[in-house]
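Asks: What follows is a protein structure lacking sequence information:
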């Protein structure tokens, strides 16, 4: 094992002070520094699961500690296993070392490889991408670009919320292009990296060199999260001219963003218009069946046994973000490994309760809760909101009020108003009654848990 650089030794000391001994020993101690160039900290981790866990749970703390020690704001990237030779790590591309070498053909080890600039994760292929109606158009467009770069769908913009597979598709394009032509010139970077590089070139008075490097003849130019260019006047202008040059030279350009072009506020109109001239496709949150398929595929890839009922539980409770699905899988795997236990529904409920609650809070409305309660008790919305005190209706009504208070963030008067204008004290009484019932383990507890599964 290589000796840690001094800054990393100091960072580990700080991290050890703010984590539990078990967490430090299992997840931080095995990390090695692969390289640290131009504010990009490349960390080598033992496995893909390790990478996901660190990125999900520890990356912010690591970046904060390293910045405090080095005075440099860092971007963290990962190398999985020992597939990359530690003796001679490939330097990240910059304007100081123009992109003179072509990419490498992807191997079968499922690791990061060096493209002309940036790193490509060969695990992110079209074959490992779970296709459904929520993303099939984006998947088809990306495959079309990979098969014929520069000849159609240029530029291609893939948009959608974070964590739905946009970056996966960028890597998949690069992997397929390099399979067809191992000497293809691939540029992969984030908008933030482009901006940081441009600012550094201004500081070093080497803007011409920066400009020449990024306007070299790439076969494919992949850039993530272009919404980052908002309010970045000079950097956005530099990117606009680079973008125009590459498209004008018939080099394939693929971009991602969190919104469609017309909704990308604070970007210049000319850039928005240019983006709209290409093909714009979206990725949407996956449906239940797709979420289950994603969990099964990830578990199989990591040789992890995941019972069907646990997959269903996770998929029912984490609905909008594939990264959160992966994070849940990593957390369960880590807990099972550390405690020497099997993954069960009970374990998943306890371990992932914070993730489940956060997703419910973000997505659940009073209308959604009332619909679920009516479906569960087989009553109508009118009966739920009626003034009847019959137990058949008052019990479900109290549960609905309790769930509304728990998950929507609404005040007691607001909830009361939504139930036919009842007094807010009625809601307060309902919440207190259900709280007491849950604490005493009455049958209501099972009813509440089963209704929450419907939300």
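Replies: That came through, no problem. Please read these numbers as outputs of a predicted model, since none were measured by experiment.
Asks: only C-alpha atoms for contact and neighbour calcs from this point on.
Replies: Will do.
Asks: Who are the contact partners of the residue nearest to the spatial centre of the chain?
Replies: With distances taken as Cα atoms, centre = their mean, residue 163 lies nearest the centre of the chain, 3.0 Å away. Residues in contact with residue 163 (Cα atoms under 8 Å, 6 or more residues apart in numbering) are 321-324.
Asks: okay, pairing it with this:
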């Protein structure tokens, strides 16, 4: 039965949203992140036996949001606590500014800002790999925080111990903490997220539209971007967020994506593995071939933004569920297999050269 959505509120009025009652309000917990959330809540309470807490997961898995909620929880529990949430890039910039000025006072100020806190949260730690100076400063920073019983949480895309250029002692220090993996949200979690956001923003959307968005996106950032654009389009046209609007948005996004085709990705992966493109489209379940096929699906999704349905058609008529499984399995495999991650980085660098320095997902 076709749904009949109610009209939108006045588009000139700010969208209403229920006030947050406290930390973790509205935070969705599912199989992809429940262990990580439990660990973060423990750390927020001051239980830092496993410090540093190392959150490992691909882009779009919600690592930044988890750190934000951790900080909010600690402040709610201890309003007088000194906390800091900073990106690795900002940490590195602060170190380089101090080094450029070459005055002890500047270094003292930088170290006081990072070492004089009760809880330090460093986001996107992989962004520090290009700064040996920041890596060298991070190790004594962790030592200083540990000496006073402070807590540390960091987020990374991959296990730091597998990254070239990391000081061995620093990598071992991070790996000795509590390491918890997150994955991108599954379809059920994505749909719950969209339902919550729609309710918070006071929007009207059909179930079909939300299901389509949840199916097409594989991470929170893409969902947020699409929903923001859908909201603007709906308010300008004074219409609900319906299936036609969502399909138009997704189609425009895919049409505007970089000039990389699924076929190009298939050919690149096939050459890298010594296979023929038709092997990746075949029904063969040979282990080595399945690994290459899954990587090709994962990279095609990443580089072209194609939908699961489009990928299924390109890879021999496979269904969307099979394609989604291939993406999720490869994401986990890349985090655990440095050889495969290196191969993925080399293939991806054909179109995104900067990825050669970051072969992980």
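Replies: Received the coordinates, thanks. If you're wondering where the values come from, they're calculated on a predicted model, not measured in any experiment.
Asks: returning to that earlier point: ok, the contacts of residue 163 of the first structure vs residue 373 of the first structure, which is closest?
Replies: Minimum distance to residue 373 of the first structure across the contacts of residue 163 of the first structure is 25.3 Å, recorded for residue 321 (Cα to Cα).
Asks: Is it correct that that closest one is in contact with residue 162?
Replies: Yes. Contact status for residue 321 of the first structure versus residue 162: in contact at 7.1 Å, counting by Cα atoms under 8 Å.
Asks: quick one: whichever residue in the first structure pairs up with residue 200 of the second structure and residue 391 of the first structure, what's the gap?
Replies: Using TM-score structural alignment as the criterion, residue 200 of the second structure maps onto residue 301 of the first structure. Per Cα to Cα, to the nearest Å, residue 301 of the first structure is found 50 Å from residue 391 of the first structure.
Asks: hang on, the earlier thing: let me know the secondary structure of the residue nearest to the centre of the first structure.
Replies: Secondary structure for residue 163 of the first structure, judged by DSSP: H, G, I helix; E, B strand; the rest coil, is coil.
Asks: That one matches what in the second structure?
Replies: Residue 163 of the first structure maps onto residue 60 in the second structure, by TM-score structural alignment.
Asks: burial measure for the residue lying closest to that match once chain neighbours are set aside, as a count.
Replies: Take residue 60 of the second structure and drop its neighbours on the chain: the residue closest to it by Cα to Cα, 6 or more residues apart in numbering is residue 219, 4.2 Å away. Residue 219 of the second structure has 20 neighbours, counted by other Cα atoms under 10 Å.
Asks: Report the contact partners of residue 219 of the second structure.
Replies: 59-62, 184-185, 190.
Asks: Excluding chain neighbours, what is closest to the aligned residue in the second structure for residue 262 of the first structure?
Replies: Residue 262 of the first structure maps onto residue 161 in the second structure when the alignment is built from TM-score structural alignment. Residue nearest to residue 161 of the second structure in three dimensions, not counting chain neighbours: residue 171, with 4.9 Å by Cα to Cα, 6+ apart.
Asks: Near the one you found, how many residues? Count them for me, please.
Replies: Neighbour count for residue 171 of the second structure, taken as other Cα under 10 Å: 18.
Asks: if we can go back for a sec, ok, residue 301 and residue 391 of the first structure, which is more surrounded?
Replies: Between residue 301 of the first structure and residue 391, counting by other Cα under 10 Å, residue 301 is the more crowded of the two (13 against 9).
Asks: circling back to that earlier point, and the residue nearest to residue 161 of the second structure, what's its match in the first structure?
Replies: So residue 171 of the second structure corresponds to residue 272, using TM-score structural alignment.
Asks: Over to residue 213 of the second structure?
Replies: In the first structure, residue 213 of the second structure lands on residue 314 (TM-score structural alignment).
Asks: and whichever strand or helix holds that match, how far from the second structure on average?
Replies: Per DSSP states H and E: residue 314 of the first structure is located in helix 308-317. Helix 308-317 of the first structure differs from its equivalent in the second structure by a mean of 1.0 Å after superposition (mean Cα distance after the TM-score superposition for the first structure).
Asks: Pull out the buried residues from that helix.
Replies: 310-317 (16 or more other Cα atoms under 10 Å).
Asks: List the contacts of that helix.
Replies: Residues contacting helix 308-317 of the first structure (Cα under 8 Å, 6+ apart): 288, 291-292, 295-296, 325, 328, 343-345, 348, 356, 359-360, 453-455.
Asks: and the next helix or strand after that helix, what does it pack onto?
Replies: The C-terminal neighbour of helix 308-317 of the first structure among helices and strands, as given by DSSP H and E, is helix 322-339. With contacts taken as 3 or more Cα pairs under 8 Å, 6 or more residues apart in numbering; DSSP states H and E, helix 322-339 of the first structure sits against helix 48-57, helix 288-301, helix 308-317, helix 345-351.
Asks: Can you lay out these as TSV showing distance to residue 438 of the first structure?
Replies: Shown next, in TSV, are those (distance: least, Cα to Cα, whole Å):
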stretch	distance to residue 438 of the first structure
helix 48-57	31
helix 288-301	28
helix 308-317	20
helix 345-351	16
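Asks: among these, which is nearest residue 198 of the first structure?
Replies: helix 48-57 (26.1 Å).
Asks: Which residues does that closest one contact?
Replies: By Cα under 8 Å, 6+ apart, helix 48-57 of the first structure touches 27, 45, 78, 80, 302, 326-327, 330-331.
Asks: Now do the buried residues in that helix.
Replies: Buried-residue list, helix 48-57 of the first structure, by 16+ other Cα under 10 Å: 48-56.
Asks: of all those residues, which comes closest to residue 435 of the first structure?
Replies: residue 56 (32.4 Å).
Asks: Look up how far residue 181 of the first structure lies from the closest one.
Replies: 34 Å.
Asks: Could you do residue 425 of the first structure as well?
Replies: According to Cα to Cα, residue 425 of the first structure stands 70 Å off from residue 181 of the first structure.
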